[in-house]
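1. Show me the folded form of this:
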Amino acid sequence: MMLQFPNDFLWGASTAAHQVEGNNIHSDFWVMENLEGSMFKERSGDAVDHYRLYREDIALMAELGLNAYRFSIEWARIEPEEGVYEESAIEHYRNVLKACHDNNITPIVTLHHFTTPVWVIRSGGWESKETPARFARYCGKVMRELCEFIPYVCTINEANISIVIAKIMKRHQSGGTAQVGINTDMAARMQTYMLEVSKAFGVPPQEVHSFLGPRTEKGLEVIFRAHTEARSIIRQISPQTQIGITMSLYDIQSIPGGEENAAHALHEELLQFKDYLKDDDF
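-> A predicted model of the protein is given here:
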């Protein structure tokens, strides 16, 4: 007998606002992309113009047979300055949510998908003890306005991604003798670029703490406290909404003799965060 997926199984697509909407001008990544000597190969610009074409895009998802869409609401659009909320942006996302429902697509909202308002970075970014409360306040605003349309919410996308990024950077920096010249040139370019980034945000280079940058242990705690504080306020406002988080995870397997290393990697990348996730719905 052929196995069947349940009728209520969710088949979907996922996007990050910055990567598809275009013109996310109040975010840290927009600033970094548009600097002279930027390390980004291309600017995001109009991206795929999803901010304007979302109705057509969502209709195409339905035509493809999808019944779920995970997309992010962009913090930098909702709160371009601290405490200043952009009502037209809230109305835009209300319309996106309505378009999902009109096409029988279940919306799954992500409240932070790697881009952050510039003012948050200038205030310490993802190493600041104030960021969890600021993030929770923004999440509360979104849910008060839109919760009737949101059955599922992910607070933060790939909350542990900085651990993986740090490992990739370490591998790149120790790339062997054939790469020494390349790495030296890259390091010089990066140093110059970070000075430009520092000027753009008005903080010293070592205090530019975007979400995808390397993290201290304190910074990892900030990210996961942002999740728990957001979860608390969302539950108060919209108890019917199911709340979770997404993690960057790999299928970690060991060859004989590597069991200890595999166990360490699993603990480092996931299990150490279990206490923050135990009260999630998914």
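
2. C-alpha from now on. contacts and neighbour counts both.
-> Fine.

3. just checking, residue 275 is part of a strand?
-> No - under DSSP: H, G, I helix; E, B strand; the rest coil, residue 275 falls outside any strand and is assigned helix.

4. Just give me the neighbour total for it.
-> 9 (other CA atoms under 10 Å).

5. separation between it and residue 221?
-> 11 Å (CA to CA, to the nearest Å).

6. SS state for residue 71?
-> Assignment for residue 71 (three-state DSSP): strand.

7. I figured it hits residue 14, correct?
-> Yes - in this structure residue 71 lies within contact range of residue 14 using CA atoms under 8 Å: 5.7 Å.

8. ok, those two, which is more surrounded?
-> residue 71 (23 against 13).

9. Distance-wise, check the more buried one relative to residue 97.
-> Distance from residue 71 to residue 97, by CA to CA: 10 Å.

10. what sits in contact with each of these two?
-> residue 107 (CA atoms under 8 Å, 6 or more residues apart in numbering).

11. tell me which residues of stretch 42-60 are tucked away?
-> 43-47, 50-51, 54-55, 58-59 (16 or more other CA atoms under 10 Å).

12. Restricted to helices, list those.
-> 50-51, 54-55, 58-59 (DSSP state H).

13. Here is the second sequence; please produce its structure so I can put it next to the first one:
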Amino acid sequence: MGFPDGFLWGASTSSYQVEGGNDNSAFVDWERRRRWQPCGTAADSWNRWREDLACLKELGANTYRFSVEWSRVQPTPMEFDESALERYAEMARAFKEAGIRPIICLHHFSEPAWLFERWPRGWMESGPADAFIQFADRVIRACRNDVSDWISFNEPMVWLLNAYALGHFPPGFHKIVTLERTFVQGGLIEHVLRAHREVHRMVHADIKGARVGIAQNVVDLEPARQGAADLEALGRWDHFMHRHMLDLANSAQTLDFIGLNYYTRIYVAKAWIPFFPLGVVPAYAELKQIVGELGMKLLGGRVGNRVRTDMDWEIVPEGLGRVALSLSKRYQLPILVTENGLADTSGNGREAFLKSHLSSLQSAIDDGAHVTGYLHWSLLDNFEWGSYRPRFGLYRVDRTNGFKRTKSSGADYFKKVIKNGAVP
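-> Alright, predicted model coming up:
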């Protein structure tokens, strides 16, 4: 059996990671202070988006998810750049005319530098939500003739965790010990959901037949050990990171579909050290990098033994099908895979990755999951929040040779899948 008729095939990118040439994002100063490799010109997609369109056409894609850069559209609190809005509208129109369905994401981690000058506590205050709603309104009105599918926030829990608990993204708060209090009682989640609800309202008021969703990062969770303690810890982490925000948005009837970003699995253990958030040790690769293998064992965490990507993420294809089926059953909404991919500098692993993950997704559909599409992350090699080392692209980008786009080893395989509507 193949994938359903009308299945959406394509790829995703995010504005800050591929566009380049933008000095207004809060990440610009953040990169200097953190001594990250600067984003700089990225893949120069702001100027070369027609080359990106050519890549999509070469693949035979019928869908492209991209984001609109808030700091480019609104470089100062009182200024909207009409030429930037016109460029995004032109892009959406060109994709649509080429038979490629544009999906716009309004928030993909990057925010204007002025946001934190006005509101130093960021989204812990109500002001950023109000400002974001104004920005979203301008984008919706600019692109409404050509875009019917919208994503309000990409991986909101990952973004909030990095920005307000781990100090990894601006504004850089370290509140991991008070995670639940900061996120729930402190208003972070509610402010984001209020902005999402307004996006949903504005889109439906302006665009007939539109759909609005949230792209949620969901990992395949397993208990570190079989037993009540780790199973309970897994449930707490699953609720907090995966379901809490979706449950609230769904109960308010402001989700038309769920975007699923899936990359890996983690083992979850009960924390025996009091300061761990929610009493949980989630064995993410990033935690292992901080505490090391020995530290992970001392904490009671468990690390899987599968092959890993260049991000040190375990490759677990069957997890994609499990997660998609679980979300579909819980929410009874269409599931669109908005990100799935691997960092692969060697260029040798993408075909096998695609085959195994798409086979898992096909099995989930056969078992009743309502999955409407698959968008690979990423169309292009991009800036991966501090480094250009990870290579996620279906197309390599030679930043030393005019930003030339060339197919990676998995691109032809993906093209074959799209053409046949089935996994060879």
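
14. So after superposing, what's the score?
-> The TM-score (TM-score structural alignment, normalised by the length of the first structure) is 0.78; 242 aligned residues with a CA RMSD of 2.6 Å.

15. Kindly reformat the ones in helices among the buried residues of stretch 42-60 of the first structure as JSON lines containing distance to residue 172 of the first structure.
-> Output for these, formatted as JSON lines (distance: CA to CA, whole Å):
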{"residue": "50", "distance to residue 172 of the first structure": "34"}
{"residue": "51", "distance to residue 172 of the first structure": "36"}
{"residue": "54", "distance to residue 172 of the first structure": "38"}
{"residue": "55", "distance to residue 172 of the first structure": "41"}
{"residue": "58", "distance to residue 172 of the first structure": "39"}
{"residue": "59", "distance to residue 172 of the first structure": "42"}
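
16. out of the residues you listed, which one sits closest to residue 122 of the first structure?
-> Residue 122 of the first structure lies nearest to residue 51 out of these, by CA to CA, at 26.3 Å.

17. Skipping adjacent residues, who's closest to the closest one in space?
-> Using CA to CA, 6 or more residues apart in numbering and skipping residues adjacent in sequence, the residue nearest residue 51 of the first structure is residue 21, 4.4 Å away.

18. Map the one you found across to the second structure for me.
-> Under the alignment (TM-score structural alignment), residue 21 of the first structure maps onto residue 19 of the second structure.

19. Pretty sure its match sits against residue 40.
-> No - using CA under 8 Å, residue 19 of the second structure is not in contact with residue 40, being 9.2 Å away.

20. could you show me where the strands are in the first structure, in order?
-> For the first structure, applying DSSP state E gives strands covering 12-14, 68-72, 106-110, 152-154, 242-244.

21. What range does the fourth one cover in the second structure?
-> Strand 152-154 of the first structure lines up with residues 149-151 of the second structure when matched by TM-score structural alignment.

22. Contacts for that stretch, please.
-> By CA under 8 Å, 6+ apart, stretch 149-151 of the second structure touches 102-106, 210-215, 259.

23. Please apply the same query to stretch 226-244 of the first structure.
-> So stretch 226-244 of the first structure is contacted by 131-133, 135-137, 139-140, 143-144, 147, 150-156, 245, 276-277, 280-282 (CA under 8 Å, 6+ apart).

24. Identify the residues contacting residue 245 of the second structure.
-> 189, 193.

25. Swap in 7 Å and give it another go.
-> With contacts defined as CA atoms under 7 Å, 6 or more residues apart in numbering, residue 245 of the second structure has no neighbours.

26. so who does the residue most central in space within the first structure touch?
-> Compute the mean C-alpha point of the first structure, and by CA atoms, centre = their mean the closest residue is residue 113, 1.9 Å away. Residue 113 of the first structure sits next to 16, 72, 156-157 when contact means CA under 7 Å, 6+ apart.

27. and the residues you listed, which two are the farthest apart?
-> Pairwise distances across those peak at 11.2 Å for 16 and 156 (criterion: CA to CA).
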